[in-house]
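Visitor: got a predicted model here, sequence first, then my questions.
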Amino acid sequence: MQRKACAPGIAVLLAAVLAGCTGGSADGGPPDGSNADDTGTASPAAEPGRYRTLPDPCAEVGESTLDELLPGIRQISDEKQRETAYEGEPTTTFDTDRKVGCRWKVDSAAATDHLLINFERVVSYDNAVSDDSQAEQLFAEQEASAHLPVPTATETAATAGAPASGSPAPPGGSPSPSGSSPSGSSPSGSSSSGSSPSGSSSPSAAPSVTPTELQPRVLEDLGDEAFLDDGLSSSGSTAEQRTVTVAFRTSNVIVTIEYAEQPTTVGVVPDSKEMQDRAQKLASQLADSLGE
């Protein structure tokens, strides 16, 4: 009795099974359940920021600018020490491609001056968020942490050129603006613009508030956005230290300047207008150098 041949039937069955597993159609079309329109429709990545590198902050400030910001630097008699003071000290950072900084500290007979500059290059790791948008969000958080005062109606009218009598008083029950002296002495911003930041002119004993134009505020015409903060702090019986902060954003780079001065004499208050003018002048120079 002959055995029936079954190999051809098994081969046909295996071919059918394999065809079903691959999910392909007989005419070479796309697999079952696939969408031919899906190809090439991936969302494009968000635009990268303008800046891919950061400058050396210690080399961005010229000697003439440092002479103005740090008057004691010209009083250093030793030439080598003076050159070292001009060079500044780089801040510690673990990624110079993303964040760099430089600081200066100079003592004089009248005061101790500090200057700190930070550059931060913001990079977004979300393809849906551009570097600029990420930097804008971070800068908004930095501005919010500064707690800038909200301009009152009187201040807004005065800024717009409307007649106003005297300096606006702070809202009832609210603390004095950060630019005013908590001890009740006149802030240096109310003194003449020619006064020395080292306190060569005696502060007035009459209570006053910092003029509106010197209070912490948003700045115009500096980078894409900017703000200025100004505050006084004291440590027990020591003289009050004034710190002026100017921060601005240009595309995906955020620049922060901290300029501080502490007189050696108790009761002397650093001049607010003079320090703000110097810090803003430096900020404009840094913004221009980034734009080159």
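Guide: Structure received. Numbers count the residues shown, from 1 in each chain.

Visitor: when you work out contacts or count neighbours from here on, use the C-alpha atoms and nothing else.
Guide: Will do.

Visitor: three-state assignment of K105?
Guide: Assigned with DSSP: H, G, I helix; E, B strand; the rest coil, K105 falls in the strand class.

Visitor: and the strands in this protein?
Guide: 89-90, 99-107, 111-121, 217-219, 225-233, 241-250, 253-263 (DSSP state E).

Visitor: the stretch 101-250 of the chain: helices as residue ranges?
Guide: 131-145, 153-159 (DSSP state H, counting those that start in this stretch).

Visitor: before we go on, here's another structure to hold up against the first:
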Amino acid sequence: MQRTARTRLAGAAMAFAVAGGLTACTGGSGGDETGGTSGDATAAAEPAPPGRYRTLPEPCGAVSRDTLEQMLPGAAAKAEQEGDEGGASATPSPLEGEAALTYDTDRRVGCTWQSTTSLGSRQLNVDFERIVSYDSEVSDDEQAELLFERRAEKAGVGPGEEPSRTPEPDAGTETDAQGEGDAPDGGSGGGPDAMAGAARDGGRAAASPGERSETASPDSEDTPEDDGGSGDDKAGEPELGSPSPEPSLPPRRLGDIGDAAFLDDRLRTSADGRSAHRDVVLLFRTSNVLVTVEYSQSIADGRRTPESAELQQYARDLAQQLAEQFTDG
């Protein structure tokens, strides 16, 4: 009897163990099905949309001849002279430009133009960069915006700064007459024309922080003709620059070019004070493309500096033309 009871108890224990194992397997199977469904839903999430632009313009043909002739004094005359002389030239014509070396013209292209006269030189560079995001959760536009903000911060332009607008064409005369009127959009000392006018008229506009211009010569009546050299060489040159140290218009955001834009302005003078060089860089974003316009002027005359307002206005006008090409396309 005892042996029979023990056999029955052992059989009951085995049956209970088997039933518990089946229950555990059933629960585990249910958990796997739930996890698989969640993973499939995540994998099915749509990636960020691609950028609007897939190609870039031909850089050396993006700037019109009229614009180049205005921004590069003396270039047209040199191009005509080379055409009259005939023959192949080792260097490209000043108005043709020189394309930047690139390995993928759908990702980045650029072109440089330069003109030189007896009074100095000017250089123009345009650069087009198409941004592509390699993160499926970040769109091309978002990646371009991120890179734009990084470069703006590097130039000293804060993210919360109020963008400025392009002044009216005739605003310079009116602003000069008003003197130190209210600055548009919170700018200091008036707009570009106002500050340029103040410098030319002997105004006492304070130089911006970091300005390193040379002190003005006491003789304020000097003219470019007094500097020597033939008048023919200077005939194609517009205003040489400010006869007194003009304050640089500060780096700032611009509100009327592309989706976002900022401008940077840097003035450098030689150690001996005999020459000055100004770089104006304007960067704007349109969708997933970053466009950089860099316009520079060098003057071999320690009594003058390249005019900040003039160079900035040329850069802004060109940037607006380039932005319109993307809009029209």
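Guide: Sure, I can see it. Model, not experiment: these values are computed from the prediction.

Visitor: hmm, back to that, as JSON lines, the helices of the stretch 101-250 of structure 1 with distance to Y51 of structure 1 and mean neighbour count would be great.
Guide: Shown next, in JSON lines, are the helices of the stretch 101-250 of structure 1 (distance: least, Cα to Cα, whole Å; neighbours: other Cα atoms under 10 Å):
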{"stretch": "helix 131-145", "distance to Y51 of structure 1": "9", "mean neighbour count": "17"}
{"stretch": "helix 153-159", "distance to Y51 of structure 1": "35", "mean neighbour count": "15"}
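
Visitor: as JSON lines, the ones you listed with distance to S201 of structure 1 would be great.
Guide: Output for these, formatted as JSON lines (distance: least, Cα to Cα, whole Å):
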{"stretch": "helix 131-145", "distance to S201 of structure 1": "33"}
{"stretch": "helix 153-159", "distance to S201 of structure 1": "28"}
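
Visitor: and these: which comes nearest D288 of structure 1?
Guide: Counting by Cα to Cα, D288 of structure 1 lies closest to helix 131-145 out of these; the figure is 18.4 Å.

Visitor: whereabouts in structure 1 does stretch 55-75 of structure 2 align?
Guide: Aligned using TM-score structural alignment, stretch 55-75 of structure 2 spans residues 53-73 in structure 1.

Visitor: and if you look at stretch 294-302 of structure 2?
Guide: Aligned by TM-score structural alignment, stretch 294-302 of structure 2 falls on residues 258-266 of structure 1.

Visitor: what comes up buried for the matching stretch?
Guide: 258-264 (16 or more other Cα atoms under 10 Å).

Visitor: likewise for stretch 41-49 of structure 1?
Guide: By neighbour count on 16+ other Cα under 10 Å, the buried set for stretch 41-49 of structure 1 is 46, 48-49.

Visitor: now do stretch 317-329 of structure 2
Guide: Within stretch 317-329 of structure 2, the residues scored as buried using 16+ other Cα under 10 Å are 318-319, 321-323.

Visitor: restricted to helices, list those.
Guide: Within the buried residues of stretch 317-329 of structure 2, residues falling in helices by DSSP state H are 318-319, 321-323.

Visitor: now render the residues you listed as a markdown table, adding distance to Q178 of structure 2.
Guide: Formatted as a markdown table, those follow (distance: Cα to Cα, whole Å):
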| residue | distance to Q178 of structure 2 |
| --- | --- |
| L318 | 28 |
| A319 | 29 |
| Q321 | 30 |
| L322 | 33 |
| A323 | 33 |
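
Visitor: closest to S133 of structure 2 out of those?
Guide: Distances from S133 of structure 2 to those, taken by Cα to Cα, are shortest for A323, at 21.9 Å.

Visitor: map the closest one across to structure 1 for me.
Guide: Aligning on TM-score structural alignment places A323 of structure 2 opposite A287 in structure 1.

Visitor: nearest to G36 of structure 2 among the ones in helices among the buried residues of stretch 317-329 of structure 2?
Guide: Distances from G36 of structure 2 to these, taken by Cα to Cα, are shortest for A323, at 48.2 Å.

Visitor: residues touching the nearest residue to the closest one once chain neighbours are set aside, list them.
Guide: Spatial nearest neighbour of A323 of structure 2, excluding adjacent residues (Cα to Cα, 6 or more residues apart in numbering): G258 at 5.8 Å. Going by Cα atoms under 8 Å, 6 or more residues apart in numbering, G258 of structure 2 touches 284-286, 320, 323.

Visitor: what's the spacing between G258 of structure 2 and L72 of structure 2?
Guide: G258 of structure 2 sits 25 Å away from L72 of structure 2, going by Cα to Cα, to the nearest Å.

Visitor: can you check S244 of structure 2 too?
Guide: 23 Å.

Visitor: nearest to G30 of structure 2, of the buried residues of stretch 317-329 of structure 2?
Guide: Using Cα to Cα, the shortest approach to G30 of structure 2 within the buried residues of stretch 317-329 of structure 2 belongs to A323, at 57.4 Å.

Visitor: that closest one is in contact with I257, isn't it?
Guide: Yes - shown here, A323 of structure 2 and I257 form a contact pair, counting by Cα atoms under 8 Å, at 6.6 Å.

Visitor: ok, the buried residues of stretch 317-329 of structure 2 vs T105 of structure 2, which is closest?
Guide: Using Cα to Cα, those come closest to T105 of structure 2 at L322, 17.4 Å.

Visitor: give me the residue at the spatial middle of structure 2.
Guide: In structure 2, the C-alpha nearest the mean C-alpha coordinate belongs to L283, at 1.4 Å (Cα atoms, centre = their mean).

Visitor: residue in structure 1 matching that one?
Guide: Match for L283 of structure 2 (TM-score structural alignment): A247.

Visitor: for the closest residue to that match other than its chain neighbours, what are its contacts?
Guide: Spatial nearest neighbour of A247 of structure 1, chain neighbours left out: T256 (4.3 Å); criterion: Cα to Cα, 6+ apart. T256 of structure 1 sits next to 117-119, 245-248 when contact means Cα under 8 Å, 6+ apart.

Visitor: widest-spaced pair of those residues?
Guide: F119 and T245 (13.8 Å).

Visitor: and the two? which has more neighbours close in?
Guide: A count of neighbours by other Cα atoms under 10 Å puts T245 above the other of F119 of structure 1 and T245, at 24 against 21.

Visitor: so the more buried one touches L232, yeah?
Guide: No - if you go by Cα under 8 Å, T245 of structure 1 and L232 don't touch, sitting 11.7 Å apart.

Visitor: may I have the distance across stretch 209-218 of structure 1, first residue to last?
Guide: 19 Å.
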